[in-house]
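# Quick one, what's the 3D model for this:
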Amino acid sequence: MDSTTRLFKHYIIPFILLAIGATIAAFALEEFLVPFTILDGGVVGVSMIVSKYVPIQLGVLTIIINIPFLYMGYRRLGGLFLIKSVFAMVVFSIMLGIFEDMEPVTDKEILVVVFGGVLLGIGVGLILKSGGCLDGTETVALLMSRRMDLSTGQIVLGFNVVIYGVAGVLFGLDRALYSLLTYFITSKVIDIIEHGMEQAKAVMIITDHAEEIADRIHAQLGRTCTAMEGYGRISSTKKTVLYCVITRIEVSTIKKIIHDADGSAFVTISDVSEIVGAHIKKKKEPARKVQASKAQGSAKRVPDQDHVDRAKSTVSDNHPKRP
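Just a heads-up that it's a prediction; the model follows:
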């Protein structure tokens, strides 16, 4: 990758996405949420409350209240995070001023909640995915979680419960409930923007028909499996354990493949929050058989999440028995 391509990919494109995200977020607030006193969470939510009583523009308030959080984020995440966040906030503030005098898109509150939440989620999601932020409360929550027996998400939720509680007192219970629903929609859309529609699933299969199942998975889904040699502690029998990462829309297909090949296989399916390195895009090579290795520590490689490793492990067989 030459320097021009690297510059474009790592700097120019992210800042374009930051500007687009900030514009969409500003549009969602001014054209949907603000006219109906429906609040976002975090710093933006606090700014929306304060702006009702102080003659300062919402975008300016967001920057002012975010300053201490940005400082903490700079110390933890570095100067590029600070630059991206300030850039996003400046664009956000400018676009809020532009959209402020425009008429709301709709006067139907349910449409305001749904489409305002979706658009806000898209905007904030693009900003987060590009390495910036509009809301510094997550940085504080991350630091607090190190000193408290709570996760970052729980602390952020606690912040927002307080904000919506204040909104309920100041603006009425219905405003707080609408705001809470908007927050839920926004959070879900942010997750989709950050992690994609095809959420990854990890499948663990303990079976006596590993080769057949692995071949079918590769043939039908274009994926292969990591095959591990397991040992039942109680039955003293050897088992093959297959591990495969798929998308959620492929779950029903892989379950049928496993059931058809081995109705007594023991299967667990769990969420994968992040994949580092090899992706899970489908391979177009023809299916290859998973070859067992007799020698301890040997490995056979076939394309998957670029390869299939055969490793030796000990697996307990005290899982629930099928009737």
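# Every contact and neighbour count from this point should use C-alpha atoms.
OK.
# Going along the chain, name the helices of the stretch 151-300 of the chain.
152-171, 173-195, 210-221, 251-261 (DSSP state H, counting those that start in this stretch).
# Output those as a markdown table; include the columns distance to Arg76.
Formatted as a markdown table, those follow (distance: least, CA to CA, whole Å):
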| stretch | distance to Arg76 |
| --- | --- |
| helix 152-171 | 15 |
| helix 173-195 | 21 |
| helix 210-221 | 41 |
| helix 251-261 | 38 |
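# Identify whichever of those helices lies nearest to Ile38.
helix 173-195 (4.9 Å; CA to CA).
# quick one, longest strand in the protein?
strand 238-247 (DSSP state E).
# separation between the residue lying farthest from the centre of the chain and Ile205?
Distance from the C-alpha centroid of the chain, by CA atoms, centre = their mean, peaks at Ser236 (41.1 Å). Distance, Ser236 to Ile205, using CA to CA, to the nearest Å: 18 Å.
# next one: Ala311
In terms of CA to CA, Ala311 sits 15 Å off from Ile205.
# quick one, which of those two is more surrounded?
Ile205 (24 against 17; other CA atoms under 10 Å).
# contacting residues around the longest strand of the chain?
198-208, 210, 214, 223-232, 280, 305 (CA atoms under 8 Å, 6 or more residues apart in numbering).
# What of stretch 67-78?
Phe81, Leu82, Ser85, Gly136, Thr137, Thr139, Val140.
# Please name every helix or strand in contact with the host helix or strand of Ile110.
Following DSSP states H and E, one finds Ile110 within helix 109-129. For helix 109-129, the packing partners by 3 or more CA pairs under 8 Å, 6 or more residues apart in numbering; DSSP states H and E come out as helix 13-28, helix 173-195.
# what about stretch 263-283, distance to the chain center?
Centroid separation for stretch 263-283 versus its chain: 16 Å, with CA atoms, centre = their mean, to the nearest Å.
# Columns distance to Phe8 and mean neighbour count on top of the helices of the stretch 151-300 of the chain, output as JSON lines?
Converted to JSON lines, the helices of the stretch 151-300 of the chain look like this (distance: least, CA to CA, whole Å; neighbours: other CA atoms under 10 Å):
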{"stretch": "helix 152-171", "distance to Phe8": "33", "mean neighbour count": "17"}
{"stretch": "helix 173-195", "distance to Phe8": "21", "mean neighbour count": "20"}
{"stretch": "helix 210-221", "distance to Phe8": "34", "mean neighbour count": "20"}
{"stretch": "helix 251-261", "distance to Phe8": "37", "mean neighbour count": "15"}
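# Before we compare anything, build this one as well:
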Amino acid sequence: MKSIIKNGIQIIMGAMVYALAINYFLIPNRIGEGGVTGLTALGYYTLRIPPALTNFVLNGILILVGFKFLKRETVFYSLWAVLWISIFLRVPVFLPFHTSQTIIAAITGGTLMGISMGLIFRAKGTIAGSTILAKIVNRYLGIRNGSAMLFFDLTVAIPSGFVIGFQNMLLTVLELYISAVVLNKYLDAFGAKRSVLVLSKKNQAIGEALSDNLGQGVTMLKATGFYSQQDMDALFYVCSNRDWTAVMPIIMSVDPEALVVTDQIRSVRGFRLPDL
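From the prediction side, this is the model:
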């Protein structure tokens, strides 16, 4: 329950930042968006359809698609996000940011969008729209969320030039690129995983030290040296960026001569690796 409340509050915060970017920076300067948000902006520019209404209806349809491919938990958190985004989009706008230097609005809006989606993604939700599709692609193909989302968003943003003009279309592409970069950096900083492969004669002791200090299972693999043809154990470990700062000191304290190979992981399925 504590985790549900925490995620729910974080999604509300992300929804507030998202609506702030749309209502205060993008719409006042006729900058579009991608995915459903882009269609929402186009609906407002051409037909004056309230963004909250378009957002709720179109995203509701895409969330139904999410039921087939995503975890139920993700779908319900996404519904919570769409609800609060629609609420915040209806809040009256005071002092919108108008400027002749529209690139400032594009950069600021893109940064805020990336932060808002990072908050919502970290809370196990999405903002529906292209983020639903990005989550599906990330889950099954391992492509980073921000990169997948940028691809889907551009399919809406580029044709929007016929409505908002070529210059504003270029600013929209810039805003989408910035939001994708910020989202990837945010998720890398707070949610990415690292894999560690250790080759050492003391792998058993290293595995025990990692498990005792960090409380997570360690996998031992069988390996054979190519030249020596000697059998040995290889230790494989997956950890968060937060735990990563403790991993190397633990390994070095047991065996300073250990060979350690690390890599950043785009996608991990399951809560933890099995302790084989």
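# Let me see the TM-score of these two.
Here the superposed chains carry a TM-score of 0.71, computed using TM-score structural alignment, normalised by the length of structure 2; 265 aligned residues with a CA RMSD of 4.4 Å.
# Which residue is the nearest non-sequential neighbour of Leu83 of structure 2?
Leaving aside its chain neighbours, Leu83 of structure 2 sits nearest to Phe56 (7.2 Å; criterion: CA to CA, 6 or more residues apart in numbering).
# give me every residue that touches that neighbour.
Val82, Leu83, Ser86.
# Count the residues that sit near the nearest residue to Asp262 of structure 1 once chain neighbours are set aside.
Counting by CA to CA, 6+ apart, Asp262 of structure 1 lies nearest to His209, which is 6.4 Å off, once chain neighbours are set aside. Other residues within reach of His209 of structure 1, judged by other CA under 10 Å, total 17.
# what sits against the equivalent of Val162 of structure 1 over in structure 2?
In structure 2, the residue paired with Val162 of structure 1 according to TM-score structural alignment is Thr155. For Thr155 of structure 2, the contact set (CA under 8 Å, 6+ apart) comprises Gly34, Gly35.
# Ranking by neighbours, what's the top pick from the contacts of Phe56 of structure 2?
Among these, Val82 has more neighbours than the rest - 27 neighbours, counting by other CA under 10 Å.
# gap between the residue farthest from the centre of structure 1 and His209 of structure 1?
For Ser236 of structure 1, the distance to His209 of structure 1 - CA to CA - is 18 Å.
# Next: Arg75 of structure 1.
Distance from Arg75 of structure 1 to His209 of structure 1, by CA to CA: 53 Å.
# Please apply the same query to Met228 of structure 1.
Taking CA to CA, one finds Met228 of structure 1 at 13 Å from His209 of structure 1.
# Do I have it right that Val36 of structure 2 meets Asn59?
Yes: contact criterion CA atoms under 8 Å: Val36 of structure 2 and Asn59 qualify, at 6.9 Å.
# what touches both of these two?
With CA under 8 Å, 6+ apart, Val36 of structure 2 and Asn59 have common neighbours Gly129.
# any idea which element the aligned partner of Gly66 of structure 2 in structure 1 lies in?
Residue pairing (TM-score structural alignment): Gly66 of structure 2 is matched to Gly73 of structure 1. Using DSSP H and E, Gly73 of structure 1 sits in helix 58-77.
# what's the average distance of that helix to structure 2?
Following the fit onto structure 2, the mean deviation recorded for helix 58-77 of structure 1 is 2.6 Å by mean CA distance after the TM-score superposition for structure 1.
# I'd like the next helix or strand past that helix.
Counting by DSSP H and E, what follows helix 58-77 of structure 1 is helix 79-99.
# Compute the inter-axis angle for that next one and helix 109-129.
Between helix 79-99 of structure 1 and helix 109-129, the angle comes out at 150 degrees (axes from the mean of the first three to the mean of the last three CA atoms, to 10 degrees).
# list the buried ones in helix 79-99 of structure 1?
Across helix 79-99 of structure 1, burial judged by 16 or more other CA atoms under 10 Å covers 81-97, 99.
# contact partners of it?
So helix 79-99 of structure 1 is contacted by 15, 18-19, 21-23, 25-27, 29-31, 57-60, 62-63, 70-71, 73-74, 127, 131-134 (CA under 8 Å, 6+ apart).
# report the angle between the axes of it and helix 13-28?
Using the same axes, to 10 degrees: helix 79-99 of structure 1 against helix 13-28 is 40 degrees.
# what's the angle between helix 79-99 of structure 1 and helix 58-77?
170 degrees.
# how far is helix 79-99 of structure 1 from where the chain is centred?
22 Å.
# With adjacent residues omitted, what lies nearest to Asn225 of structure 2?
Asn isn't right for residue 225 of structure 2; it's Gly. Per CA to CA, 6+ apart, closest to Gly225 of structure 2 is Asp231, 6.6 Å.
# what do we get in structure 1 for that neighbour?
Asp231 of structure 2 maps onto Lys238 in structure 1, by TM-score structural alignment.
# what does Phe115 of structure 1 align to in structure 2?
Checking TM-score structural alignment: Phe115 of structure 1 goes with Thr108.
# again with Glu103 of structure 1
Aligned partner of Glu103 of structure 1 by TM-score structural alignment: Pro96.
# Report the buried members of the contacts of strand 238-247 of structure 1.
Neighbour-count burial (16+ other CA under 10 Å) applied to those gives 199-208, 210, 214, 223-231, 280, 305.
# In strands, which of those appear?
200-207, 226-231.
# Now compare the residues you listed and name the two farthest from each other.
So, these by CA to CA: farthest apart are Ala200 and Tyr231, at 27.6 Å.
# tally of neighbours for the alignment partner in structure 1 of Gly129 of structure 2?
Using TM-score structural alignment, the partner of Gly129 of structure 2 in structure 1 is Gly136. Neighbour count of Gly136 of structure 1, defined by other CA under 10 Å: 24.
# Around the aligned residue in structure 1 for Val268 of structure 2, count how many other residues there are.
Alignment note (TM-score structural alignment): Val268 of structure 2 maps to Glu274 of structure 1. Other residues within reach of Glu274 of structure 1 by the criterion other CA under 10 Å amount to 9.
# Report the separation between Glu274 of structure 1 and Val189 of structure 1.
Counting by CA to CA, the gap from Glu274 of structure 1 to Val189 of structure 1 is 17 Å.
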